[in-house]
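A.B. asks: Provided below for reference: sequence and predicted model.
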Amino acid sequence: MRASVGDKLHVQGRNVGNPEQEGEIIEVRGQDGTPPYLVRFSDGHEGLVVPGPDCFVEHNDG
């Protein structure tokens, strides 16, 4: 997985009824766009994320 600052990270809900979480990648800490990523989620909290199979990146093409 590769990402850039400004891309969106989506985390699928793990259980039925748990909504998907979405956040903006504000810092890439790995080399060449690889994880971990510092993410600011839509609820305002920030966290260091190493994405698993339940995650995908929406690239910011602008």
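C.D. replies: Right, received. Where do you want to start?
A.B. asks: CA only for contacts and neighbour counts going forward, please
C.D. replies: Noted.
A.B. asks: what's the residue positioned nearest the centre of the chain in contact with, if anything?
C.D. replies: Nearest to the geometric centre of the chain sits L9, at 2.7 Å (Cα atoms, centre = their mean). Contacts for L9 (Cα atoms under 8 Å, 6 or more residues apart in numbering) come out as 22-25, 39, 55-58.
A.B. asks: That one and V50: what is the separation?
C.D. replies: Plainly put, L9 is 11 Å away from V50 if you go by Cα to Cα, to the nearest Å.
A.B. asks: Also Q12?
C.D. replies: Distance from Q12 to V50, counting by Cα to Cα: 14 Å.
A.B. asks: And G6, by the same measure?
C.D. replies: Going from G6 to V50 by Cα to Cα gives 17 Å.
A.B. asks: quick one, what contacts R40?
C.D. replies: Taking Cα under 8 Å, 6+ apart, we find R40 in contact with 23-26, 46-47.
A.B. asks: let's bring in a second one:
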Amino acid sequence: MHAQPGDWLVLKGPRTGAPDQRGRILEVRSADGTPPYVVRWTADDHVSTVFPGPHAVVLTAEDERAAEDRARTRFDRVQRSIHEEGGHVRVR
């Protein structure tokens, strides 16, 4: 696993249905980009030093932006498909 400051660390949920934990990598403590990483977690703005385990994934800032764009596109598509007609909601 290799990272650089500005990348995102995603820790997969420990069980099905459990949310992932996401954080921005602020600092990489090794010259070759391997752990440990100093991470600011999005859920609570907490900063910690992390030695990620096997269920962790590093996303570049570009990967994260692309994922956010895909999610926004899906959300917009669903929003457009919902129409209110005469007090009833219809999904087409």
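C.D. replies: Received it, and whenever you're ready, just let me know what you need. Small disclaimer: the values here were computed from a predicted structure and weren't measured.
A.B. asks: tm score of chain vs chain?
C.D. replies: Here the TM-score for the pair of chains, by TM-score structural alignment, normalised by the length of the first structure, is 0.88; 61 aligned residues with a Cα RMSD of 1.1 Å.
A.B. asks: element containing the residue nearest to the centre of the first structure, please.
C.D. replies: Assigned by DSSP states H and E, L9 of the first structure belongs to strand 8-11.
A.B. asks: Quick one: average offset of that strand versus the second structure, please.
C.D. replies: Taken over the aligned residues, the distance from strand 8-11 of the first structure to the second structure averages 0.3 Å (mean Cα distance after the TM-score superposition for the first structure).
A.B. asks: Please enumerate the helices of the second structure.
C.D. replies: 61-81 (DSSP state H).
A.B. asks: Select the longest strand from it.
C.D. replies: Determined from DSSP state E, the single longest strand within the second structure is strand 21-28.
A.B. asks: so that one corresponds to what in the first structure?
C.D. replies: Alignment of strand 21-28 of the second structure against the first structure: residues 21-28, by TM-score structural alignment.
A.B. asks: Could you give the separation of the strand holding L9 of the first structure from the chain centroid?
C.D. replies: Centroid separation for strand 8-11 of the first structure versus its chain: 4 Å, with Cα atoms, centre = their mean, to the nearest Å.
A.B. asks: for stretch 38-50 of the second structure, same thing?
C.D. replies: That offset, for stretch 38-50 of the second structure, works out to 13 Å (Cα atoms, centre = their mean).
A.B. asks: Please apply the same query to stretch 49-61 of the first structure.
C.D. replies: 5 Å.
A.B. asks: Pull out the buried positions in it.
C.D. replies: Within stretch 49-61 of the first structure, the residues that count as buried by 16 or more other Cα atoms under 10 Å are 51, 55-57.
A.B. asks: Take the residues you listed and keep only those in strands.
C.D. replies: Using DSSP E, the members of those that fall in strands are 55-57.
A.B. asks: Sweet, I'm off.
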